[in-house]
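Trainee: Sequence first, then the predicted structure, then my questions.
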Amino acid sequence: MTKAEIAELVSTKGGYSKKDANEMVEVLLEQIKKTLERGDKIKIAGFGNFEVKKKSDRRGRNPQTGEELTIQSRRVLAFKPSAVLKNAINENS
């Protein structure tokens, strides 16, 4: 599903104009992005949690040369689905 498809769904189900629906989706996604950039968690009941985690430096190896190197620390985005979402996915499989 694309951002445009989400906006279309908001427009038809919510009774909003396409322009307003696009704006709402943009504002929502921008706010989610800014919240995660700050390192804050996002909890959406019945859907799941988004969290930025920090990975420490670690040793790695170049697969082509076999040379050992250090992989720098970084932040990664983690998503943990809620039990409600997990159950919904597994019921339809």
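Mentor: That came through fine.
Trainee: Please make it C-alpha for all contacts and neighbour counts, starting now.
Mentor: Fine.
Trainee: if we look at stretch 48-68, which residues are touching it?
Mentor: Contact with stretch 48-68 is made by 36, 39-43, 69-82, 85, as judged by Cα atoms under 8 Å, 6 or more residues apart in numbering.
Trainee: Narrow the residues you listed to those in helices?
Mentor: Among the contacts of stretch 48-68, DSSP state H puts Leu36, Leu85 in helices.
Trainee: Select only the buried ones of the contacts of stretch 48-68 in ChimeraX?
Mentor: In ChimeraX, this line selects whichever of those come out buried by 16 or more other Cα atoms under 10 Å:
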select :36,41,81,82
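Trainee: next up, a second structure to put side by side with the first:
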Amino acid sequence: MAKAATKKAPARKATATKAPAKKAAAKTPAKAAAGKTTAKTAAKAAKKPVKGAAASNGILTLRTIADTLSEMHELPRRQANEILTQVIELIAKSLKKGDKIRLSGLGILQVRKRAARMGRNPQTGEPIKIKASKKIAFRPAKELKEAV
């Protein structure tokens, strides 16, 4: 067993040394392209959101929401972040109790119960029992559907 462990250790080091080389190779073309300014690049830069707006990768995080709220309402960022955190905790507690949460203009969050059922193991095909569970369901509001 000791021999097997020593053989695996060098393999891990080898993969660790390969990963930075790939990253360096991936960064080199990006750096070269960064020096060139084209009309497309300038247009993308103009469209880039200002601090506090949605992230450039299309994901809106709690941090960006907190930053936007702090700018809009002239609050410290820390206070806006605490408010959002408390709202999320309140929603989680309400869902845990089994309450429905209606957010006008956004939709309804509620806990739904899934009954126990029989399923199949996809690899072996043998039947298995799946326990009853709860899941959080979101039903979007009409305004949100129309906006999207």
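Mentor: Done, it's in. Treat the numbers as computed from the prediction; the structure is a model and nothing was measured.
Trainee: Read off where stretch 97-111 of the second structure ends up in the first structure.
Mentor: In the comparison with the first structure, stretch 97-111 of the second structure aligns to the range 38-52 (TM-score structural alignment).
Trainee: next structured bit after the helix or strand hosting Pro10 of the second structure?
Mentor: Element membership for Pro10 of the second structure, per DSSP states H and E: helix 2-35. Sequence order places helix 39-47 as the next helix or strand after helix 2-35 of the second structure, per DSSP H and E.
Trainee: how near is Glu30 of the first structure to Gln64 of the first structure?
Mentor: According to Cα to Cα, to the nearest Å, Glu30 of the first structure stands 39 Å off from Gln64 of the first structure.
Trainee: I misspoke; the intended subject was Val52 of the first structure.
Mentor: 31 Å.
Trainee: for Gly15 of the first structure, same thing?
Mentor: The separation that Gly15 of the first structure has from Gln64 of the first structure, given Cα to Cα, amounts to 56 Å.
Trainee: Of these two, which one has the most company?
Mentor: For Gly15 of the first structure versus Gln64, neighbours defined as other Cα atoms under 10 Å are more numerous around Gly15 (11 against 6).
Trainee: And that one, what's its match in the second structure?
Mentor: Gly15 of the first structure maps onto Glu74 in the second structure, by TM-score structural alignment.
Trainee: same check, this time on Asn87 of the first structure
Mentor: Checking TM-score structural alignment: Asn87 of the first structure goes with Glu146.
Trainee: Over to Ala4 of the first structure?
Mentor: With TM-score structural alignment as the criterion, Ala4 of the first structure matches Arg63.
Trainee: May I ask you to confirm that that match belongs to a helix?
Mentor: Yes: the assignment for Arg63 of the second structure by DSSP: H, G, I helix; E, B strand; the rest coil puts it in a helix.
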